[in-house]
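> Need the 3D shape of this:
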Amino acid sequence: MKLTGAEIFIECLKREGVKTLFALPGGVVLKIFDMLHQQKDIEVVLTRHEQGAGHMAEGYAKATGRAGVCLVTSGPGMTNVITALADAYMDSVPLVCFSGQVPTNLIGNDAFQEADNVGLSRPCTKYNFLVKDVNDLASTIKEAFYIATTGRPGPVLVDIPKDVSMEKADFTYPNSVSIRGYNPTYEGNKWQIKQAAEAMMKAKKPVLYVGGGVVFSGASQELIELAELTQIPVDMTLMGLGAFPGEHPLSMGMLGMHGTYQANMAVHYADLVVAIGARFDDRVTGKVAEFCPYAKIVHIDIDPTSIRKNIHVDIPIVGDCKAVLRELTQILKATVNGEQRELRKAWWDQIREWERAHPLTYQQEKDGPIKPQHVIKRLYELTKDRDPIVATDVGQHQMWAAQYFKLSKPNRWLTSGGLGTMGFGFPAAMGAQAAFPGRLVLCIAGDGSVQMNMQEMATAVVSKLPVKIIVLNNRFHGMVRQWQDLFYEGRYASSYLDTTPDFVKLAEAYGAVGLRAGKVGELDDVLKEAIAVNGPVIVDVPTHPYENVYPMIPAGGCNHEMILEDPPELKNKQLGGAAKATPEGKDTILTA
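The predicted structure follows:
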């Protein structure tokens, strides 16, 4: 039996186990949407913007470990989803995006809503396809899912012209894929793994530096087993949070620009750094020439192009984190004994001293402005028994969430790391909620970031996705303001948000629930009420407008050169208001 391209598209998604599709229609994909409307196996979540569709697919992928799928139309539909593709590419998220295209005979003729989808997406996808023949559609979709989910995961685009979706062909779906030149290495080199084991045995001051690759490879248990066997401290990147339990005694939390004091000091003074599924990005390394100056470096990564890309590596191991850690642990089991642990006693004494000297801390006055750290700490304490999925937007609130919300399991942390996309958090949370309807899904947002995809509240209400958004409302682009205070003499150029909406009324306008905690004493009750609501909620929490994220490594600084608190001139900022730069460059205090 011959099927149309649209029918082939749906059958392929079914064969790949796709249950949820995030999509927004347009002229050239109407045949596909018409066929989707006539079937019941795949739920179509109608988004209000294509960027939202892409981020929802990312959230779905990060929460499930499976490929997220979105469908957009040609032209502006494609240009709108580019941000999500770039975000997924930077964070190695398995995503398959289908875009509509003008009929094949019009490609290149500047037809209505035509865009060069392949050219636009080439820099921000792992691979992309333009399907010009309906007979190639099924095999192309099979290859797209294979490429997106194998090796180092990433986004793949499949561009489908209108005529291809309407023409007919015999449907056969390949059982396997073989792509010349694409053969990811899963098993690490045994000699190099043995070298890594020997280095770990000899090291007096070792550190495990853990990235998001551990999460996507499903290697969390292998990591825990290795760390507990060797008693080596664990540093996590922003993307690696949850790969190792945050409250585990071996965890030192996040490292990098806003990492903990002990995590950054340990990686700087270590004599061995074992990087696992991490890519040595600039937010971790700081000044590259002085990163880990005393350490031998082992790097385990499935992507060979990531190894020695930014940092010289002494022992490179190309392979899947799960497979390599399993073999590494087997070697170490036969050799690790109490002698190594005694060897590192002084190292652990030093780490605990750093931890005591400069812990993560804040001061919350009973009747003072609400500190954002306090909101996240209380949210964590009230929800940790529910094993929530936590999404964030990008900015100060993201860093505080990384510091104070202790993730205990992988696939619970959804954030934009590499691209740093404001507006990511809310749609990503919705994608996770679509995957797990019964789970508690939280979105920690800032008043600036959350407005960038606020239109998706309509999607949340209509699709019954009960995400809880907690807005840390300081009336600033907070991270921009922090840098302006520290490095631009307090000139708030375009960082003050003097038109922040009433988020309670905004939620109600969409048919959702809006709540506000204006005082410290109201916070717990409001958070509990939000969690109990069977539907999407916005919790507006006005917070201290001048609170800054510390520790902080200034751009170009070394890991041990952290700013730990506000300099004296910033400590005198008025607590109850927000400052706005006047045209004359002077600060005017506006009462909250």
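> okay, CA-based contacts and neighbour counts for the rest of this
Fine.
> pretty sure A434 is in contact with A460, am I right?
No. A434 lies out of contact with A460 (C-alpha atoms under 8 Å); the separation is 9.6 Å.
> which stretches of the stretch 201-350 of the chain form strands?
206-210, 234-236, 251-254, 272-276, 296-301, 315-318 (DSSP state E, counting those that start in this stretch).
> Let me know which of those strands is tucked in deepest.
Highest mean neighbour count among those (mean count of other C-alpha atoms under 10 Å): strand 234-236, with a mean of 29.
> Compute the number of surrounding residues for V81.
Close neighbours of V81, defined as other C-alpha atoms under 10 Å, add up to 24.
> contacting residues around it?
Counting by C-alpha atoms under 8 Å, 6 or more residues apart in numbering, V81 touches 50-54, 72.
> which of those lies closest to I232?
Of all those, G54 has the smallest distance to I232: 38.0 Å, by C-alpha to C-alpha.
> What distance do you get for the closest one to A148?
Distance of G54 to A148, given as C-alpha to C-alpha, to the nearest Å: 14 Å.
> Next: G286.
Taken as C-alpha to C-alpha, the span from G286 to A148 is 30 Å.
> try D502
For D502, the distance to A148 (C-alpha to C-alpha) stands at 41 Å.
> okay, these two: which has more neighbours?
Legend: neighbour count by other C-alpha under 10 Å for D502 and A148, higher for A148 (25 against 11).
> I'd like the structure of this one too, to check against the first:
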Amino acid sequence: MASSPPNIAQLVVDGLRSSKIDTLFCLPGVQNDDFFNVLFDAHDITPIVTRHEQGAAYMALGAAQVTGRPAAMCVVPGPGMLNAGGALTSAYWAYARVFALVGQIPVPMQGKGFGVLHELADQTAVLRQVTKEAFAITDPVDATRLIQGAFDAVHSGVPRPVSLEVPANLWTQPADGHITTPEAQTAPVDPDAVERATALLAKAERPLIVVGSGAYGASASIIELAEKMQIPVTTRRQGHGVVPTGHPLFVPITVAHEMWPDVDLVIGIGSRIEWPLLQWGYDADLDLIQINIDPEEIDRHGITTVGILADADEACRALIDATEPTTRPPIAADLAGRRAAFNEATAHLEPQRSYTAAIRDAVPDDGALVEDVTQIGFAAHLFYDHLAPRKFLTTGAAGTLGSGTAVAIGAAQASDSPVVGIVGDGGFLFTATELATAVQHDINCNIVVFNDNAFGNVKRIQKTRFGADRTIASDLKNPDLQAFATSFGVRPWKTDTPEGLRDTLREAIDHEGPSLVEVSVDEMPDPWPFFRRPRVRSKEPGVRR
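Below you'll find the model as predicted:
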């Protein structure tokens, strides 16, 4: 007797399994009940129930970032999906492979405006804004193809979220076919493009490499290329650790700006390069090699000289094989002098420098640091000693205040190494209730809260721009964070010095179970002059050669 075909809920579970996704960050609800009934029997997939839909999506973001593999979340439609939307747009700009499984109201009810539970007009249109591809099942005939397409998409191409919507009335419907193992597809390296890029490298006198998150898998080849051709390397947000901070050819973004007027060739590797090009300018004397798996980034600014649409490591290996060692003199001594000048110029940024050093001392080399939008998070871009890729997790261009606690919990759940989240007192309370999730599921995350009883960055900007007596909506009255943590079953510590943070954070990391370290701080000096640097080349954004 022939076996009956699986239903749509079973096919989705098969897709999770074929993607080697063994955890589902979720908040169940009535539209997804039939899916969770099938998930109950999938003992190889662990549901992590969160306290808010944004927590489920942020945790999936953290898991995807720290591993480089797809992570999954599941929420109900309408308000549930909208609650997760901020986290999905964060995953979009953080280049994370998040699989978003979203419920939907029954097909006959869609588009009618009846006002059924969790109805949202054109939910798919909303999801298209926060994912790279949005799949929606409306007929069981198409279900297997769409489920397969969604899982293939989250594994392939640009690492960004993919959504799959399943209406409540279709979960139990049978669907022919089966789900196969997703295949990641990348474009082959174009040898003609490599030849043209090699010619530019050979003639360049003052090249610069800018790396982003697309370079995470290419550390060794980028270092080899930089050393062979004597090229300095920098990053703004997401490329930290691709080339370790301590490498003689790495320079902070502030130093890169100092060099920018004289740079004649930029090699972007897995980076949008938007910070230098939009902030610092460009002109006809600047050539650009753009290496990226995203076809939209190859010539986004309209000034690319040579584009290589390929995996970063494969492209860099091709360039290494095609280039002769440079005849340019070694640059390590010059870069060391520039870094020393940078350290002197930023010596006044205390206590930020001392706190980032204390965190580095406490976090093991294989540990990951998650930044929220907070003073020490900003400082970490300039001063933290980044040792390897995927060890500094950020929402990138999204700049999402309040994401850090939940992202850190998700990263900790997916990692065998310690994870530390650094948040401010303002951002902490956005997702602080997810400490309950960490306790319930025994996730060893470590949250450091810098408490100045204010949205400190906002307050400082208001003082600087409008006057010390014209601050508004930036002071905060916080709960007792020690009692707050304890109420969840989280072990708390408290300190007010960098030395105290180093010691307490070490204890927290050694502690079995979730922990919170509160650091009482005052107003901090402004780091932004070392990020936002003036235009030093003539052309404005959008002006072609």
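> residue in the second structure matching V336 of the first structure?
Per TM-score structural alignment, the equivalent position to V336 of the first structure in the second structure is P325.
> Touching, its match and I231? I think so.
No. P325 of the second structure lies out of contact with I231 (C-alpha under 8 Å); the separation is 11.4 Å.
> These two - which one has more neighbours?
Using other C-alpha under 10 Å as the criterion, P325 of the second structure and I231 rank with I231 on top: 26 against 13.
> in the stretch 351-500 of the second structure, which spans are strands?
Counting by DSSP E, counting those that start in this stretch, the stretch 351-500 of the second structure has strands at residues 368-371, 392-393, 419-424, 445-451, 491-495.
> Minimum distance to F484 of the second structure: which of those has it?
F484 of the second structure lies closest, by C-alpha to C-alpha, to one member of the strands of the stretch 351-500 of the second structure: strand 491-495, at 9.0 Å.
> Tell me the counterpart residues of the closest one in the first structure, please.
Using TM-score structural alignment, strand 491-495 of the second structure corresponds to residues 513-517 of the first structure.
> for the stretch 1-150 of the first structure, what spans make up the strands?
Assigned by DSSP E, counting those that start in this stretch, the stretch 1-150 of the first structure shows strands spanning 2-4, 20-23, 43-46, 68-72, 95-101, 127-130.
> Quick one: these as JSON lines, columns for mean neighbour count too.
Shown next, in JSON lines, are the strands of the stretch 1-150 of the first structure (neighbours: other C-alpha atoms under 10 Å):
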{"stretch": "strand 2-4", "mean neighbour count": "16"}
{"stretch": "strand 20-23", "mean neighbour count": "24"}
{"stretch": "strand 43-46", "mean neighbour count": "19"}
{"stretch": "strand 68-72", "mean neighbour count": "29"}
{"stretch": "strand 95-101", "mean neighbour count": "29"}
{"stretch": "strand 127-130", "mean neighbour count": "20"}
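> Mind putting these into TSV with distance to A169 of the first structure?
Output for those, formatted as TSV (distance: least, C-alpha to C-alpha, whole Å):
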stretch	distance to A169 of the first structure
strand 2-4	5
strand 20-23	24
strand 43-46	25
strand 68-72	22
strand 95-101	19
strand 127-130	17
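> Nearest to L328 of the first structure, out of these?
With C-alpha to C-alpha, the closest approach to L328 of the first structure among the strands of the stretch 1-150 of the first structure belongs to strand 95-101: 30.4 Å.
> relative to strand 68-72, how tilted is that closest one?
Here strand 95-101 of the first structure runs at an angle of 10 degrees relative to strand 68-72 (axes from the mean of the first three to the mean of the last three C-alpha atoms, to 10 degrees).
> aligned partner of A56 of the second structure in the first structure?
Aligning on TM-score structural alignment places A56 of the second structure opposite A53 in the first structure.
> list the contacts for L61 of the second structure?
71, 87-88, 90-91, 96-98, 407, 410-411.
> got a winner among the residues you listed for most neighbours?
Tallying neighbours with other C-alpha under 10 Å puts V407 at the head of the contacts of L61 of the second structure, with 35 neighbours.
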